[in-house]
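> The sequence isn't on hand, but the structure is:
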């Protein structure tokens, strides 16, 4: 009997193997495309179905090869929209295409039934509400409102922009463009008055914490929401006194001076869902878990927390004023003061490099738009 040549034998073995490998890879990709309807456990198990599929994603679960091109299904979905028209579900669709574990929706602010959110119930501040349930109940009973307001909540498509405090905003004349967004989110005490040409005049909400809040009542906008983000249990005690217009009793435990009053009525005050801090820190950026407690280098900046919130609640997301150019030590650190870039010191709480890597993924993939090109 005539024996087959070694080359032919090898081909007979390799061909079925290659076909099976292709089918396996295609199957994995198909599963990952439909993860939006699956539970977190299903998602985690599917991400590791095989070396071929796993190698497509980094250790955080993001697609390794990123570009700004729309997947074919999104080209069909948004191809007929006019230029500048709000694209419903766009940020979610783009985010899911590069990060299949993305789960939407997640409420922007805490509401009376917040205890049903199992994820945040497992952690104390800043990653959750454990140990603070009673005081949150008291605060929410007084504020009575838990959304953006009737007009914005009723929009079928929302375009949101987060304004960072970076000096890169100076002399860009982006004010009128910023004011075109439906939701304008500002951070801490960054001023608007006197800087409207570059940062706009519209403020939908200002996200802050006790040490970052505006301390001079006259500097608050007249109509914006005061959105509180807690980083420690003491912060909730401070908020309670602000909501009930009580005299601030004791400031021990704060790392710098804090506002003694907030010129807002309770119905204009909100508590940011701490889910966004937990997700940004441990899932998106990959900061040290530290048993779910605040520790060295595991707190995301408020800007990244705001972006995370917007990804879950806005149809389109843009940013401006983000990014530190450490190669230019004489460049202005913030748009509103003369402090220079060289003033930045190594942060105990933040990991700026890892955070910037995450934000670059979002910009590169077109999940968010960076108007000042600083990320």
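Happy to help now that I have it. As the structure is a computational prediction, the values presented were derived from the model and not from experiment.
> hey, let's count contacts and neighbours off CA atoms from now on
Fine.
> Now do the nearest residue to residue 208 once chain neighbours are set aside against residue 164, distance only.
Spatial nearest neighbour of residue 208, chain neighbours left out: residue 188 (4.6 Å); criterion: C-alpha to C-alpha, 6 or more residues apart in numbering. According to C-alpha to C-alpha, to the nearest Å, residue 188 stands 10 Å off from residue 164.
> take a look at this one as well, against the first:
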């Protein structure tokens, strides 16, 4: 497989390349101060411009303003080691759970299951977890009726941050707000925050300038980019986009927990190509296959 000829299992971190890439990324996107909507960067009365719909705005009312984080959760802090966990079927029988849990900061995508059946391969530590509103609609009826199943699922993630793209599309806003109010009403330790559409637009421009154009960034690419701006050592797990295992060529399920097809809104192959280039440069370590006993 041509991709695997470029993949170096004996990865070496290249600090100069990391610092250069982080500097370019943070200069373009300002993730430290802009990644999450806050009361500081989005004052009362602001017209929020949706990043996925042209000429669509939402005015910040006093009620909406109260749902915003008071300050940026990632401001003035750099984590040493970050694990970003995608949901790819390559994680099955990977034994990466212990290695993932050893990271100082762990980000997961789209409310993945973390039960005992999966712990050995994906771990359970979670600091940030994302949720596309489509998942809230499909699995939890949009939180318009029974809401306890959603709250019970969130227990898997403890006191993590739940990041919602509430202002990517107009349809995202009401269900995202219901998620906020549900967590508050049930006294969940999970705190919901919103991706800042200004940050997501900047991120799209950043990757477009590097050749990743014509497709909307996947959640995995978004949070991998966020981690690259916040962490000095980033490891990616479960990001393999192809149907065959890179080492044994055995068939893989689409996700580590099911085989449902993903959305066609993203170009996962092109995204992986860019992540592989960063792996080759020692900027990020992409894990493929089994994890070693030593997570260093």
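All right, it came through fine. This structure is a prediction, so every number in the text was calculated from the model and none was measured.
> Determine which residue in structure 2 is aligned with the residue nearest to residue 208 of structure 1, please.
The alignment partner of residue 188 of structure 1 in structure 2, by TM-score structural alignment, is residue 110.
> Look up how far residue 206 of structure 1 lies from the counterpart of residue 135 of structure 2 in structure 1.
Counting by TM-score structural alignment, residue 135 of structure 2 lines up with residue 212 in structure 1. Look at residue 212 of structure 1 and residue 206 of structure 1: by C-alpha to C-alpha, they are 11 Å apart.
> Give me the more crowded residue out of those two.
Taking other C-alpha atoms under 10 Å, residue 212 of structure 1 and residue 206 do not tie; residue 206 has more neighbours (23 against 16).
> Let's verify the spatially closest residue to that one that is not a sequence neighbour: helix, strand, or coil?
Excluding the flanking residues, the one nearest residue 206 of structure 1 by C-alpha to C-alpha, 6+ apart is residue 186, at 4.7 Å. With DSSP: H, G, I helix; E, B strand; the rest coil as the basis, residue 186 of structure 1 sits in strand.
> and residue 252 of structure 2, what pairs with it in structure 1?
Checking with TM-score structural alignment, residue 252 of structure 2 has residue 331 as its match.
> where's residue 298 of structure 1 relative to residue 228 of structure 1, distance?
20 Å.
> right, and residue 180 of structure 2 touches residue 190 too?
No - counting by C-alpha atoms under 8 Å, residue 180 of structure 2 does not reach residue 190; the two are 9.5 Å apart.
> ok, the two, which is more surrounded?
With neighbours defined as other C-alpha under 10 Å, residue 180 of structure 2 and residue 190 compare such that residue 190 has more, 22 against 19.
> Contact partners for the residue positioned nearest the centre of structure 1?
Most central in structure 1 under C-alpha atoms, centre = their mean is residue 308, positioned 1.4 Å from the mean C-alpha point. Going by C-alpha atoms under 8 Å, 6 or more residues apart in numbering, residue 308 of structure 1 touches 276, 279-280.
> Can you tell me which of the residues you listed is nearest residue 221 of structure 1?
Closest approach between the contacts of residue 308 of structure 1 and residue 221 of structure 1, by C-alpha to C-alpha: residue 276, at 24.9 Å.
> Now do the strands in the stretch 51-200 of structure 1.
Ranges of strands in the stretch 51-200 of structure 1, per DSSP state E, counting those that start in this stretch, are 159-163, 183-187.
> To residue 31 of structure 1, which of those strands lies closest?
Counting by C-alpha to C-alpha, and looking across all of the strands of the stretch 51-200 of structure 1, nearest comes strand 159-163 at 29.9 Å.
> where do the strands sit along the stretch 251-375 of structure 1?
Using DSSP E, counting those that start in this stretch, strands in the stretch 251-375 of structure 1 cover 269-271, 316-320, 369-370.
> need those in JSON lines with distance to residue 44 of structure 1 and mean neighbour count, can you?
Conversion of these to JSON lines gives the following (distance: least, C-alpha to C-alpha, whole Å; neighbours: other C-alpha atoms under 10 Å):
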{"stretch": "strand 269-271", "distance to residue 44 of structure 1": "30", "mean neighbour count": "26"}
{"stretch": "strand 316-320", "distance to residue 44 of structure 1": "26", "mean neighbour count": "24"}
{"stretch": "strand 369-370", "distance to residue 44 of structure 1": "28", "mean neighbour count": "20"}
